[in-house]
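J.: kindly return the folded structure for what I paste below:
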Amino acid sequence: MFLEQFIAYIKYEKRYSPHTVAAYESDLAQFYTFLNHPEVVIGHPSEITHHHIRNWMVELMNQKLTSRSINRKVATLRKYFKFLLQGNHIASTPTARIQTPKIAKHLPVVVEEEKLSRMLDNNEIFTTDFKGRRDKMIVELLFGTGMRLSELLGITEADINTYEGTVKVLGKRNKQRIIPLNKELKLLLQEYLLLKKSEIFANKSLKLIVTDKGADAYAKMIYLIVQKYLNYISTQDKKSPHVLRHTFATSLLNKGADLNAIKDLLGHASLSATQVYTHNSVERLKSIYKQAHPKAN
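T.: Now for the predicted structure:
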């Protein structure tokens, strides 16, 4: 009962994205599966203690989950128990005494901009049929706008303004923003929309990105498409839509773009989230210095 109330709260009152709601549901389902086994059955949330949460965290560590993943799951519990506390369903929250593992700081993973640009310009890689134009548009949109995967999946045809050269996206916490499109991307979108209109699909989705059969695209599909094409230019392990977002931001920063402008384009709530890209630029400068300066070594 409480789980259903909480999910309804974040879905309809907080208006979290479907992707975020699904993540919360999954985390809470995993937690209750861990709690309830033949020997012990937890009935009311007030029976849950910080010991239960700590034991779950140990189990997650044994499953080799990263600190970042564990922290995200604990954040879900914090939100859930805060909701129960505010509704007077529990007297105190068991997460108050929980310390989350420290996250090792890693620089954002990017791909080489020149290699990516050459790959996107290679007519032998992307076919000219609907599927090929769609795949190219996905990679171009992620790299050319820096939008998130969830934002890409949420775009409808009506959100594209080819006359103004902009795309409207719905970001975290349902915040809308307008992102400009470069000339090449605008032309590609126009071409794609014409192809999509001419395709004979069983069901015509109004979402911009659709499957080969015309249904709404889904996260796994986008991941596989991005991985497929990044395999042409990169041997690094991480080849995800977020890598293209990182590449977009790093590219702008390297070319002198204002940090606040990058923040607005990415849809970050605060500048601190954007500043992580300055570290990539510093590392790039160090690399250039070592290669070019006679006293570097």
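
J.: only C-alpha atoms from now on, for both contacts and neighbour counts.
T.: Fine.

J.: and the helices in the chain?
T.: Taking DSSP state H as the criterion, the chain carries its helices at 2-8, 18-35, 50-62, 67-86, 113-120, 130-145, 149-154, 183-198, 219-230, 241-254, 259-266, 271-274, 276-292.

J.: wait, which of the ones you listed is closest to Pro101?
T.: helix 67-86 (5.8 Å; C-alpha to C-alpha).

J.: other SSEs contacting that closest one?
T.: helix 2-8, helix 18-35, helix 50-62 (3 or more C-alpha pairs under 8 Å, 6 or more residues apart in numbering; DSSP states H and E).

J.: flag every buried residue along it.
T.: By 16 or more other C-alpha atoms under 10 Å, the buried positions in helix 67-86 come out as 67, 70-78, 80-84.

J.: circling back to that earlier point, which one of the helices and strands packed on helix 67-86 lies closest to Ala269?
T.: The nearest among the helices and strands packed on helix 67-86, by C-alpha to C-alpha, is helix 18-35 at 16.6 Å.

J.: report the angle between the closest one and helix 219-230.
T.: 110 degrees (axes from the mean of the first three to the mean of the last three C-alpha atoms, to 10 degrees).

J.: return the distance of helix 18-35 from the chain's centre.
T.: Put simply, helix 18-35 sits 18 Å off its chain's centre (C-alpha atoms, centre = their mean, to the nearest Å).

J.: could you check the angle it makes with helix 50-62?
T.: 110 degrees.

J.: what is helix 18-35 packed up against?
T.: When contacts are defined as 3+ C-alpha pairs under 8 Å, 6+ apart, helix 18-35 sits against helix 2-8, helix 50-62, helix 67-86.

J.: run the last query once more with 6 Å
T.: For helix 18-35, not one helix or strand is in contact under the criterion 3 or more C-alpha pairs under 6 Å, 6 or more residues apart in numbering; DSSP states H and E.

J.: what does it contact?
T.: Lys73 (C-alpha atoms under 6 Å, 6 or more residues apart in numbering).

J.: same thing with stretch 175-195?
T.: Stretch 175-195 has contacts (C-alpha under 6 Å, 6+ apart) with Phe130, Arg133, Thr162, Gly165, Thr166, Val167, Lys168, Val169, Leu170.

J.: swap in 7 Å and give it another go.
T.: Applying C-alpha atoms under 7 Å, 6 or more residues apart in numbering, the contact partners of stretch 175-195 are 130, 133-134, 137, 140, 145, 162, 165-170, 265.

J.: to check against the first, give me the structure of this:
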Amino acid sequence: MSANPTLDSDAARSREWLQAFVRHLDTERRLAGHTVAAYRRDVDALLANLGGQRLDHIGIHDIRRAVSVLHAKGLSGRSLARMLSAWRGFFDYLARECGLSQNPCQGVRAPRGPKKLPNALSADEASRLVELDGDDMLAARDRALLELLYSSGLRLSELAGLDWSMLNWTEGTVRVLGKGSKTRVVPVGRQALARLREWRRQSDALFGDADEPAVFLSRQGRRLSARGIQLRVRRAGAVQGIAGRVHPHVLRHSFASHLLQSSGDLRAVQEMLGHASIATTQVYTHLDFQHLAKVYDAAHPRARKKT
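T.: Prediction:
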């Protein structure tokens, strides 16, 4: 491509390389117009940030500094990750076309955005959810699975894979197979045990001859799938008037945050959730702080209450 500038040419001509890159994206890779425009904007932002520096003199420290400057200006981690992807593509193109020795973007990562706090029901909402009305088979099953999700904080996959042999009625515990095929034993609440006994009686009467070890069965007497559980939990939330979409993980989050609010024992919550690292569990301390902040604002005479 003799029409292109060389890397050791005047730094101001680096934008000519950007034009060549854009032509490549448009005519050779045939990317959509809006995608090409996004690449152009992102690489243009880098060149502007580098202040005309020669392309063959750009190092990893320059890229990191550019990311830091743009992040300080308010760009999110997601936006910076997209920009880094465009920059890598640009320098890969330079390596192919004129032998750039290395891509200075390799090994540079965008800063992580703030971790989104998990959604959790209030204690009143959780109690209302598990008190699902109905006296048919499906209602008994759904009450049992809702109680167990909230009582023991099981993952969806753990609940779907649960067999009757994994329940210890005497000790009031359940043994579950978690992530990484690790087993743990989790307490089961009194109400959840009662709901499970009720469901066992109904399922035995309906499917007593079926050779199915699963705790939760479909209407056809087969193990209820993870998708089926999700749909039943969502339906229960709608029927009980719970705002927002309710799914099994919301009940797991509710279990963790309510237990932490009551006990303050982060290590115990970690063990019951089956988290390999306590850092994963620490997100619930933020939920607990939100709860404490609300209590403070409502009760303390010097709180930030509206007048």
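
J.: returning to that earlier point: biggest separation within the contacts of stretch 175-195 of structure 1, which pair?
T.: Most distant of those, by C-alpha to C-alpha, are Phe130 and Leu265, 28.6 Å apart.

J.: and the residue mapped onto Val169 of structure 1 from structure 2, how far from Arg197 of structure 2?
T.: Residue correspondence to structure 2 (TM-score structural alignment): Val169 of structure 1 is matched to Val176. Using C-alpha to C-alpha, to the nearest Å, Val176 of structure 2 is found at 18 Å from Arg197 of structure 2.

J.: who's more crowded, those two?
T.: Val176 (23 against 15; other C-alpha atoms under 10 Å).

J.: any idea how far that one is from Leu259 of structure 2?
T.: 19 Å.

J.: now swap in Ala86 of structure 2 and tell me
T.: 45 Å.

J.: and Asp209 of structure 2, by the same measure?
T.: For Asp209 of structure 2, the distance to Leu259 of structure 2 equals 39 Å [C-alpha to C-alpha].

J.: what about those two, which has more around it?
T.: For Asp209 of structure 2 versus Leu259, neighbours defined as other C-alpha under 10 Å are more numerous around Leu259 (19 against 8).

J.: how about the counterpart of the more buried one in structure 1: what's its closest non-neighbour residue?
T.: Under the alignment (TM-score structural alignment), Leu259 of structure 2 pairs with Leu252 in structure 1. Among residues not flanking Leu252 of structure 1 along the chain, Ile262 sits closest, at 7.3 Å (C-alpha to C-alpha, 6 or more residues apart in numbering).

J.: to which residue of structure 2 is the one you found aligned?
T.: In structure 2, the residue paired with Ile262 of structure 1 is Val269, using TM-score structural alignment.

J.: so its match is in contact with Ala256, correct?
T.: Yes - the pair Val269 of structure 2 / Ala256 is scored as a contact, 6.3 Å apart, by C-alpha atoms under 7 Å.

J.: who has more neighbours, the two?
T.: Taking other C-alpha under 10 Å, Val269 of structure 2 and Ala256 do not tie; Ala256 has more neighbours (27 against 22).

J.: distance check, the more buried one against Thr285 of structure 2.
T.: Separation of Ala256 of structure 2 from Thr285 of structure 2 (C-alpha to C-alpha): 10 Å.

J.: host element of Asp44 of structure 2?
T.: helix 33-50 (DSSP states H and E).

J.: moving C-terminal of that helix, what's the next helix or strand?
T.: helix 60-72.

J.: in structure 1, which residues correspond to that next one?
T.: So helix 60-72 of structure 2 is aligned with nothing, judged by TM-score structural alignment.

J.: list the buried residues for that helix?
T.: So for helix 60-72 of structure 2, counting by 16+ other C-alpha under 10 Å, buried means Asp62, Ile63, Arg64, Ala66, Val67, Leu70, His71.

J.: and the furthest pair within those?
T.: Spatially, the most separated pair among these is Asp62 and His71, at 14.1 Å (C-alpha to C-alpha).

J.: show me what Leu84 of structure 1 aligns to in structure 2.
T.: Checking TM-score structural alignment: Leu84 of structure 1 goes with nothing.

J.: re earlier: turn the helices of structure 1 into a markdown table, columns for distance to Thr211 of structure 1.
T.: Output for the helices of structure 1, formatted as a markdown table (distance: least, C-alpha to C-alpha, whole Å):
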| stretch | distance to Thr211 of structure 1 |
| --- | --- |
| helix 2-8 | 28 |
| helix 18-35 | 18 |
| helix 50-62 | 34 |
| helix 67-86 | 29 |
| helix 113-120 | 21 |
| helix 130-145 | 9 |
| helix 149-154 | 11 |
| helix 183-198 | 11 |
| helix 219-230 | 8 |
| helix 241-254 | 17 |
| helix 259-266 | 26 |
| helix 271-274 | 32 |
| helix 276-292 | 33 |
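
J.: neighbours of Tyr289 of structure 1, how many?
T.: 14.

J.: re earlier: could I get the helices and strands packed on helix 67-86 of structure 1 as a markdown table with distance to Lys295 of structure 1 and mean neighbour count?
T.: Listed next are these as a markdown table, based on distance: least, C-alpha to C-alpha, whole Å; neighbours: other C-alpha atoms under 10 Å:
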| stretch | distance to Lys295 of structure 1 | mean neighbour count |
| --- | --- | --- |
| helix 2-8 | 60 | 14 |
| helix 18-35 | 50 | 15 |
| helix 50-62 | 46 | 15 |
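
J.: skipping adjacent residues, who's closest to Asp135 of structure 1 in space?
T.: The shortest distance from Asp135 of structure 1 to any non-neighbouring residue, by C-alpha to C-alpha, 6+ apart, is to Ile225 (6.6 Å).

J.: from Arg64 of structure 2, how far off is Arg302 of structure 2?
T.: The gap separating Arg302 of structure 2 from Arg64 of structure 2 is 44 Å, by C-alpha to C-alpha.

J.: an error on my part: the question was meant for Gly89 of structure 2.
T.: Remark: distance between Gly89 of structure 2 and Arg64 of structure 2 (C-alpha to C-alpha) = 16 Å.

J.: for Thr170 of structure 2, same thing?
T.: Counting by C-alpha to C-alpha, the gap from Thr170 of structure 2 to Arg64 of structure 2 is 59 Å.

J.: aligned counterpart of Ile222 of structure 1 in structure 2, please.
T.: Checking TM-score structural alignment: Ile222 of structure 1 goes with Ile229.

J.: contact partners for the equivalent of Leu107 of structure 1 over in structure 2?
T.: Structural alignment (TM-score structural alignment) places Leu107 of structure 1 against Leu117 in structure 2. Leu117 of structure 2 makes contacts with Val283, as judged by C-alpha under 7 Å, 6+ apart.
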